[in-house]
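Q: Quick check, what structure comes out for this input:
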Amino acid sequence: MSKELRDICTNYGINHLIALSGFHLVVLSFIIYWIFYYPYSFFHQKYFPYRNKKYDLLIITIFLLFFYLLLTGIVPSLLRAFVMFCLGIFLLRSNIKIFSFETLFFTFLIVIALFPKYLFSLGFWFSIMAVFYIFLYIKYFTFKNKIFHLIFFNSWMFLIFNPIVHFYFPATSYVQFLSIIITIFFTIFYPFEIVAHIFDFAIYF
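A: Predicted coordinates:
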């Protein structure tokens, strides 16, 4: 990425959107799951109907995401998301609550056990802290209105995470408040951009 583009992302406070992390992994896992769903359903129904189809598809998804993780050079924030994804499937299979601070803590321990050097990775710590504040939000805020949820959640993440980011990166401006709106639209933009790349019209965006 060019320095000019990095500066733009910093000025608008949207570095979290271009960093490979949980959101990207969720979108990719969703796409992989549904690409294999119908072909696998055919073989599942014909040859091994006794197996848990959804669990098998999630295992296939894990393997392909692991290959993607290797291709990216094992980015710390993406590794955190991948370990959490695998741990989540295990907990789901065992009927244990997924969204909990304990899950995040075990994810932290697993990543550090595999890669002790990530103790000194700022990207990894930002990733852990972001999930911590997401879980904190889930724990204390339960609005019924989904639109209000979307706006308030992104505002919460921006306001609570900004002091931490500015402790390490002094660049600040009023336009960073646009980060809240840009983040909301990115939720739609990123999946659409994947489709645009597949059908070769991404250049228009």
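Q: alpha carbons only for contacts and neighbour counts from here, please
A: Noted.
Q: Can you give me the neighbour number for the spatially closest residue to residue 9 that is not a sequence neighbour?
A: Nearest non-adjacent residue to residue 9, counting by Cα to Cα, 6 or more residues apart in numbering: residue 15, 5.4 Å away. Around residue 15 there are 15 other residues, counting by other Cα atoms under 10 Å.
Q: Would you quantify the distance from residue 15 to residue 154?
A: Per Cα to Cα, to the nearest Å, residue 15 is found 14 Å from residue 154.
Q: Spatially nearest residue to the most centrally placed residue in the chain (excluding sequence neighbours)?
A: Note on the chain: the residue nearest the mean C-alpha position is residue 22, at 1.2 Å, using Cα atoms, centre = their mean. Spatial nearest neighbour of residue 22, chain neighbours left out: residue 81 (4.9 Å); criterion: Cα to Cα, 6+ apart.
Q: what helix or strand is the one you found on?
A: helix 76-93 (DSSP states H and E).
Q: And residue 39, by the same measure?
A: Residue 39 is part of helix 22-47 when elements are defined by DSSP H and E.
Q: So which other helices or strands are in contact with the next helix-or-strand element following that helix?
A: Going down the chain from helix 22-47, the next helix or strand is helix 53-71, by DSSP H and E. In terms of contacts (3 or more Cα pairs under 8 Å, 6 or more residues apart in numbering; DSSP states H and E), helix 53-71 is packed against helix 22-47, helix 76-93.
Q: The structure of the following sequence is requested for comparison with the preceding one:
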Amino acid sequence: TFIANQHNDERLKKLFVSLFFETRLPDFLQQKINEFGLSAVMSLSGLNLSLLVGLIFLVITPPYRYIQDIYFPYRNRNFDILLFALVVMIFYAYLAGFAKPFMRALIMALTAFILSLRGIKIINFTTLAVTLAIMIAFSPRSLFSIGLWLSVIGVYYIFIFLRQTNFSKVWQSYLFLGVFVFLAMSVIARFLFPLFSLAQLSSPITSVLFDFFYPIEVVLHIFGFGYLFDKLLTRGLDIDVSSLSIPTPELFFYIFLLLSVLSYFRKEAFWLLCFSSATFTAISVFVAF
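A: Purely as a prediction, here's the structure:
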């Protein structure tokens, strides 16, 4: 393919095709991704959609503003560009085989777009519930998709964080949101996939870096320069990471789920959720040492 041909290393060929089109990775490469705690960013989901929409805004806004000011200044520029971006995302979803986590994010974006036209608050749990209902209605098998449910839970934790915190600075919310979601999702994910490594602790940092890495790689691959960071990425894949199995205890898992639900209603439950997830990770680090 056009993407794969830009790389010489077979691992990078498979890695980028999977990153852009949600193809299945070989077991050895998936193991490496899990060891580094990169499974979330490697999944084609809402993060990718938001970054792509942001990239479209960045590229389209300057020329569109120039044309709009001359020919149709009465138009809502943000509305037009967002509508165009969503159409592009629908086509991209088709190219990616309608990957379920990405479709969840796309349906949520379309739902939010429609609600915003009616002046309805869009960042709420109703939007998430409606999105999930639509997904299941169109594809009942989605009900049994672990990836979809992990994606939904991840969004739920984002909403919980935004609901129960009130940081004065945007960068503070951005930073602590990444840490909170990592800690909370670690408890959930390791009940299903108990692999743990110390390298996973870098996940909040790599998630921030991914926000820049992904759109840059999209642009580079569009113009045929996807190989520019191959040496650096190859060195990363060559790093030997030791890992071990530390599953989430069943009783703790169910208590954690209960706290997750209660966190919607009570701030005390939210902070207890934060404490318990941080404690679980701290114990895992101690065991790993």
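Q: And the TM-score between these chains?
A: Superposed pair, TM-score by TM-score structural alignment, normalised by the length of structure 1: 0.89. Supporting alignment: 205 aligned residues with a Cα RMSD of 2.0 Å.
Q: so which of the helices and strands packed on helix 53-71 of structure 1 comes closest to residue 108 of structure 1?
A: With Cα to Cα as the measure, helix 76-93 is the member of the helices and strands packed on helix 53-71 of structure 1 nearest residue 108 of structure 1 (7.4 Å).
Q: quick one: that closest one to structure 2 mean distance?
A: When structure 2 is overlaid, helix 76-93 of structure 1 sits 0.7 Å from its aligned residues on average, using mean Cα distance after the TM-score superposition for structure 1.
Q: equivalent range in structure 2 for whichever helix or strand comes after that helix?
A: Per DSSP H and E, the first helix or strand lying C-terminal to helix 76-93 of structure 1 is helix 101-114. Per TM-score structural alignment, the counterpart of helix 101-114 of structure 1 in structure 2 is residues 125-138.
Q: residues touching the residue nearest to the centre of structure 1, list them.
A: By Cα atoms under 8 Å, 6 or more residues apart in numbering, residue 22 of structure 1 lies in contact with 77, 78, 80, 81, 82.
Q: Kindly recompute the last result at 10 Å.
A: 28, 77, 78, 79, 80, 81, 82, 84, 85, 127, 131 (Cα atoms under 10 Å, 6 or more residues apart in numbering).
Q: Next: residue 169 of structure 1.
A: Going by Cα under 10 Å, 6+ apart, residue 169 of structure 1 touches 10, 162, 163.
Q: ok so, going back, would a markdown table of the helices and strands packed on helix 53-71 of structure 1 with distance to residue 101 of structure 1 be doable?
A: Output for the helices and strands packed on helix 53-71 of structure 1, formatted as a markdown table (distance: least, Cα to Cα, whole Å):
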| stretch | distance to residue 101 of structure 1 |
| --- | --- |
| helix 22-47 | 16 |
| helix 76-93 | 12 |
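Q: Of those helices, flag the one that's most buried.
A: helix 76-93 (a mean of 19; mean count of other Cα atoms under 10 Å).
Q: now it: how far from the chain's centre is it?
A: Centroid separation between helix 76-93 of structure 1 and its chain, computed with Cα atoms, centre = their mean, to the nearest Å, is 10 Å.
Q: One more: stretch 148-160 of structure 2?
A: The answer for stretch 148-160 of structure 2 is 10 Å, by Cα atoms, centre = their mean.
Q: Likewise for stretch 37-50 of structure 2?
A: 3 Å.
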